[in-house]
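Visitor: Curious how this folds, go ahead:
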Amino acid sequence: MSITTLLAFTPWPAVSASILFILLVTALYLARGTAHQAISATANALAKGLRLASHSVAHAEQRLAARNREVLLAAGREAKERIVEREFTRVGDTVRKDLAGYPEMHRRLSEAIIRMEEQQAKAVEVPPEVPGWAQAVKVVANIDARNAGADILSDIHKSMVKSHSEAMGAYRKSSGERHSLLRRMMPDWRLVTETLGHVAKSVESVIARALTIDRHMEEYEAIVRGEDRAVSVLSSSSIVYFFVSLLVLAVATAGAAVNFTLIARPMAEMVGGTSFIGVLRTADIAALVIIMVEISMGLFLMESLRITRLFPVIGALSDKMRVRMIMVTFTILLLMASVEAGLAYMRELLLKDELATSALLRGDATDTMLNGHMWITTAAQMGMGFVLPFALVFVAIPLETFVHSLRTVVGLIAIGILRALALLLRVLGNGFRHVGGLAQRLYDLPLFVPLWIEMRMAASEPATGPQGSRGRTGEGRSFRGAQP
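Guide: The predicted structure is shown next:
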């Protein structure tokens, strides 16, 4: 039914529209209470549903945060245990090395000290004996000079001078011998000084490592206690490790791309450049398989060396089996590197053939001459083909860091997303509650005339009598029965 048909039940469309509007307002006014209840119920249902969803998301965020905290603490404990174990191993090696040489060092020190004591005892200065001339001079001094006393004194003087010269010579000789003994003590002094310096250096090294172990043990205890500061530090470290390892992996990916470029073209000659597996060429897939095998062998080699711990099964092998695995993986890597070097050489030969063919087709005979310096490019490509597989071995280290830090970073991102989602649901729930009130106000907007009349009638009811009041109250109640 069109609008024209609705307005045609009277000869005047304006009158028809007015009548229809009055009927519509009357119907809306009569259904006002039910409509308000429906709007309120719908808004409350949506608000409660969104609030319930917000609480569920918040609980999920709390559980994920607790799980992420446990993962962080477990990873931190494992890392600290490895660090403390390594420090204890270093301290043990240092002490073992020093204790192994301690008997020899003690013997050399004892011998050097004994020699020094003996030489020092020999080098003690012995004072010269006092000559017995003093009493003789006193006796001669009492003799009368007229009775040949002057001659006696002259002889005594000569004897004293001679004795003094002999005593000085003997003293100089003994001093020279003492100095010689002291010079012979210098090597022993140097030996003692060097030995004690070595001991002091070893003790200082052990003390420094002990302080490092104490610091790591304090951090380990904080992690075991689950302190918030330890969790914050571990989170920051995980984020830093994630981005650093991601950067290193990006560099390794660039190296793998260069390696792929070196071997893709020769592989096309080997397996055929026209065959496809899906949308990829078979030669490209073969080159990728070679690179992936090299990376896998590098991972196994690092695991066998216990540098990384991505595969606990390999780390749990016996030392004999690990040595065998190291030899096998290194041999495979060496063979793969040799194969890549050969493919790089083959690539250079193919390039030369293409250049020569192009020159012949152009009729340029000068371009067919081989350049004498092309061997440099060939050697460089072969060297890159041989070295890059061994360089890709070290991808295992940033890969392990990336894998361990990825759990934490993904957990933090998920926590942030859940927290934002919970906030959004809470805001939407409150918004729907207010939208319900707004919808009720919009519903009442076309009913402003009957609502104004109702308000005026309600305001005039207290001024009437008891009977009129009861009658009007009953009418008003029946008139407003639909109002909530």
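
Visitor: C-alpha only now, for contacts and for neighbours.
Guide: OK.

Visitor: what about the helices in the protein?
Guide: Per DSSP state H, the chain carries helices over the ranges 3-6, 13-30, 32-100, 102-122, 133-141, 149-225, 228-271, 282-304, 312-315, 319-362, 374-391, 396-444, 448-460, 466-479.

Visitor: Tell me the buried residues in stretch 333-351?
Guide: Within stretch 333-351, the residues that count as buried by 16 or more other CA atoms under 10 Å are 333-334, 336-348.

Visitor: same deal with stretch 14-31?
Guide: By neighbour count on 16+ other CA under 10 Å, the buried set for stretch 14-31 is 16, 17, 25, 28, 29, 30.

Visitor: what's the burial count for residue 9?
Guide: Using other CA atoms under 10 Å, the number of residues around residue 9 comes to 12.

Visitor: How about it: what's its closest non-neighbour residue?
Guide: Ranked by CA to CA, 6 or more residues apart in numbering and with sequence neighbours excluded, the top spatial neighbour of residue 9 is residue 16, at 6.8 Å.

Visitor: need the contact list for the one you found.
Guide: 6, 7, 8, 9, 10 (CA atoms under 8 Å, 6 or more residues apart in numbering).

Visitor: Kindly recompute the last result at 10 Å.
Guide: Residues counted as contacts of residue 16 (CA atoms under 10 Å, 6 or more residues apart in numbering) are 6, 7, 8, 9, 10, 22.

Visitor: Now do residue 247 against residue 46, distance only.
Guide: 46 Å (CA to CA, to the nearest Å).

Visitor: The two: which has the busier surroundings?
Guide: residue 46 (19 against 14).

Visitor: Surely the more buried one touches residue 427?
Guide: No: Residue 46 is not in contact with residue 427 according to CA atoms under 10 Å; the separation is 11.9 Å.

Visitor: which residues are in contact with both of those two?
Guide: Counting by CA under 10 Å, 6+ apart, nothing touches both residue 46 and residue 427.

Visitor: circling back: tell me which of the helices of the chain sits most buried.
Guide: Ranked by mean neighbour count, the helices of the chain are led by helix 282-304 with a mean of 21 (mean count of other CA atoms under 10 Å).

Visitor: For residue 259, see how far away residue 476 is.
Guide: 91 Å.

Visitor: do residue 273 as well
Guide: The spacing between residue 273 and residue 259, counted by CA to CA, is 18 Å.

Visitor: From what I see, residue 327 and residue 301 are in contact.
Guide: Yes: using CA under 10 Å, residue 327 is in contact with residue 301, at 8.7 Å.

Visitor: So for the two, which residues contact both of them?
Guide: Joint contacts of residue 327 and residue 301 (CA under 10 Å, 6+ apart) are residue 333.

Visitor: Second chain to compare with the first, below:
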Amino acid sequence: MSTNWWMIWPGNPVLSVLALYALSLFFLYPARGPLHGVIRAISRAISGPLRLGARWLLSTAEMLRGRNKMVLLAHGKEEITQGIEREFERVTAVVQRDLHDYPVLQRKLMGEITRIEEDYQKCGAVPPTPPEWTKAVAAVAKIPPTADGLVQKILGDINHSIEKIQDKAIAEYRRSYECRHKILKGFMPFWRSLNQTLTQVDRNLTGLQESASRIDAQMEQYQQISVNSDKVEHSLTSSATTQFAIAAIVLLIAIGGAFVNYKLIALPMSAMVANDYVTANLQASDIAALVIIFVEASMGLFLMEALRITHLFPRINNLPDKMRRRFMWVAFSLLLTLALVEVALAVLRDWIVIEGIKLTSELAGGGTVAAAAEDSSLVNKIPTIGQMILGFILPWALAFMAIPLEYFIHSARTVLGVSLVVGIRGLAFALRVVAHVARQAGNLLVNLYDVLIFLPLLVERIVRPNGGQDVGPSKSRRVAPFAAK
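Guide: Sure thing, here's the model as predicted:
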């Protein structure tokens, strides 16, 4: 079939195209209005639902953000309440431990102060005044010197007596001051005791002041949470994100420890459980090893719940103390039993490895390797001892996985909620962009259609310059009224 069937003038495609274009104008120009309406209707049909969907997503995001904020503030309020309760418990313990004996301490202080005051008064005793004979000595001293031997002898005796009395008085003064110095020296133990007592009181009061400062800070944060402050929301969100990241890292480390534990007990479990393949790559012994690890993690979780370190199961925390202690001892006993079982499995694993080496060496016809395997020296026992230690420690290490697990669960709610809100807002933005593109695409098609029929539009504008540029055949023309008769 010929491909030139559309040509009006065969052999002249340009003239044929122009002729077809001229003929199409007779159909395109009258259909301008309806086609404009169809294009705009299609663009509105596409952009309208997209914009409605974007609005619905934004409203959903706001509602979800409100719920996330409510949950976040409730969780933050609960944590702050627990922190305030712990601070009050510490303050109560400090008061009962330190300030409970404050009356005794006060009596001790008053007694030491009284003794110091009495000793001080003793130190302040004034020595006796000089005797009256000093006046007589002053009168004798006024006697003029003379050559009389009797007078000189009397004066010499008086001088000798005065020197003896002076030495005696000086000795008494020295004894008096020595006694005062001894009393002052005896002050030192009382001063030290008083200093230690006051230091202890100051330390206790400082601890109470620090606890009061922490309580004030937590109460201020509690008030901000109560008034739904945005600052507290951002702070709690950042804290939850940090806790989520840290808990995820710790859980990954714990999963690594669980993997090591699995590798440690998988081989000996094959000697206890039939090696039937449950799936193509999973044996029954592997499932048994995984079950043991999961049971150890569960017992560790229950032990942490019974100790009230974690609060994943409120029913366990609300048990009576007697029942909770029994539950704690049951979980501890089961965990200890599983740890001892892993120790036995570690020994069994070493025995299986040695027997495998011996069997391989016997099949290979060598006796040196078998003799080395049978060597029971301490150096060859080091791997066995290490496996036994790991088998006993890893279950207890997995028990502490409950702490980061609790933080991970609580913070995941906030992090996932924030991520979901961001994702919904991003999707709403994408829908609005697509709706805008669809609407502008409709306008573009309308303009392209007008460009295609620009000749009739140009003629219409020339013929009716004031008739409106956008008036087409589909537009209702204004009918001139009839002339009045």
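
Visitor: still on that earlier bit, would you turn the contacts of residue 16 of the first structure into JSON lines with distance to residue 279 of the first structure?
Guide: Formatted as JSON lines, the contacts of residue 16 of the first structure follow (distance: CA to CA, whole Å):
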{"residue": "6", "distance to residue 279 of the first structure": "65"}
{"residue": "7", "distance to residue 279 of the first structure": "67"}
{"residue": "8", "distance to residue 279 of the first structure": "69"}
{"residue": "9", "distance to residue 279 of the first structure": "71"}
{"residue": "10", "distance to residue 279 of the first structure": "74"}
{"residue": "22", "distance to residue 279 of the first structure": "71"}
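
Visitor: Find me the equivalent region of stretch 338-354 of the first structure in the second structure.
Guide: Mapped onto the second structure using TM-score structural alignment, stretch 338-354 of the first structure covers residues 340-356.

Visitor: Can you state the mean residue-to-residue distance of that stretch versus the first structure?
Guide: Its matched residues in the first structure lie on average 1.0 Å from stretch 340-356 of the second structure after superposition (mean CA distance after the TM-score superposition for the first structure).

Visitor: what's the answer for stretch 417-425 of the second structure, then?
Guide: So stretch 417-425 of the second structure averages 0.9 Å relative to the first structure (mean CA distance after the TM-score superposition for the first structure).

Visitor: Identify the residues contacting that stretch?
Guide: Taking CA under 10 Å, 6+ apart as the rule, stretch 417-425 of the second structure contacts 54-65, 67-69, 72, 237, 241, 411-416, 426-431.

Visitor: ok, now stretch 140-156 of the first structure?
Guide: Stretch 140-156 of the first structure is contacted by residues 133, 135, 136, 137, 157, 158, 159, 160, 161, 162 when judged by CA under 10 Å, 6+ apart.

Visitor: Pretty sure residue 237 of the second structure sits against residue 415.
Guide: Yes: with contact defined as CA under 10 Å, residue 237 of the second structure counts as touching residue 415 (7.7 Å).

Visitor: what do the two both touch?
Guide: Residues touching both residue 237 of the second structure and residue 415 (CA under 10 Å, 6+ apart): 68, 243.

Visitor: Now for residue 68 of the second structure: which residues touch it?
Guide: Going by CA under 10 Å, 6+ apart, residue 68 of the second structure touches 62, 74, 233, 237, 413, 414, 415, 416, 417, 418, 421.

Visitor: What distance do you get for it to residue 62 of the second structure?
Guide: From residue 68 of the second structure over to residue 62 of the second structure (counting by CA to CA), the distance is 10 Å.

Visitor: now swap in residue 216 of the second structure and tell me
Guide: For residue 216 of the second structure, the distance to residue 62 of the second structure - CA to CA - is 33 Å.

Visitor: Residue 431 of the first structure matches what in the second structure?
Guide: Residue 431 of the first structure maps onto residue 437 of the second structure when the alignment is built from TM-score structural alignment.

Visitor: list the contacts for that match?
Guide: So residue 437 of the second structure contacts 43, 46, 47, 431, 443 (CA under 10 Å, 6+ apart).

Visitor: Kindly report the same for residue 125 of the first structure.
Guide: Going by CA under 10 Å, 6+ apart, residue 125 of the first structure touches 171, 174, 175, 178.

Visitor: try it again with 8 Å
Guide: Contacts of residue 125 of the first structure (CA under 8 Å, 6+ apart): 175, 178.

Visitor: just residue 217 of the second structure next, same as before
Guide: If you count contacts by CA under 8 Å, 6+ apart, residue 217 of the second structure has none.

Visitor: what does residue 172 of the first structure give?
Guide: When contacts are counted by CA under 8 Å, 6+ apart, residue 172 of the first structure touches no other residue.

Visitor: roughly how far apart are it and residue 124 of the first structure?
Guide: Applying CA to CA, the value for residue 172 of the first structure to residue 124 of the first structure is 14 Å.

Visitor: swap in residue 212 of the first structure?
Guide: From residue 212 of the first structure to residue 124 of the first structure the distance is 49 Å (CA to CA).

Visitor: Quick check, residue 69 of the second structure in contact with residue 233.
Guide: Yes: look at residue 69 of the second structure against residue 233 with CA atoms under 8 Å: they come within range, at 7.0 Å.

Visitor: Map residue 288 of the first structure across to the second structure for me.
Guide: By TM-score structural alignment, residue 288 of the first structure lines up with residue 290 in the second structure.

Visitor: what's near enough to touch that match?
Guide: residue 262.

Visitor: What of the one 10 residues further on?
Guide: Contacts for residue 300 of the second structure (CA under 8 Å, 6+ apart) come out as 331, 332, 335, 395, 396, 398, 399, 400, 401, 402.

Visitor: ok, these vs residue 189 of the second structure, which is closest?
Guide: residue 400 (50.9 Å; CA to CA).

Visitor: Next, find the distance separating the residue nearest to the closest one when sequence neighbours are not counted from residue 338 of the second structure.
Guide: Excluding the flanking residues, the one nearest residue 400 of the second structure by CA to CA, 6+ apart is residue 300, at 6.7 Å. Distance, residue 300 of the second structure to residue 338 of the second structure, using CA to CA: 11 Å.

Visitor: Which residues are in contact with each of those two?
Guide: Joint contacts of residue 300 of the second structure and residue 338 (CA under 8 Å, 6+ apart) are residue 395.

Visitor: what residue of the second structure is the furthest out?
Guide: The C-alpha centroid of the second structure is most remote from residue 148, which lies 109.3 Å away (CA atoms, centre = their mean).

Visitor: what residue is smack in the middle of the first structure?
Guide: Short answer for the first structure (CA atoms, centre = their mean): residue 241, at 2.8 Å.

Visitor: was I right about it contacting residue 400?
Guide: No: using CA under 8 Å, residue 241 of the first structure is not in contact with residue 400, being 10.4 Å away.
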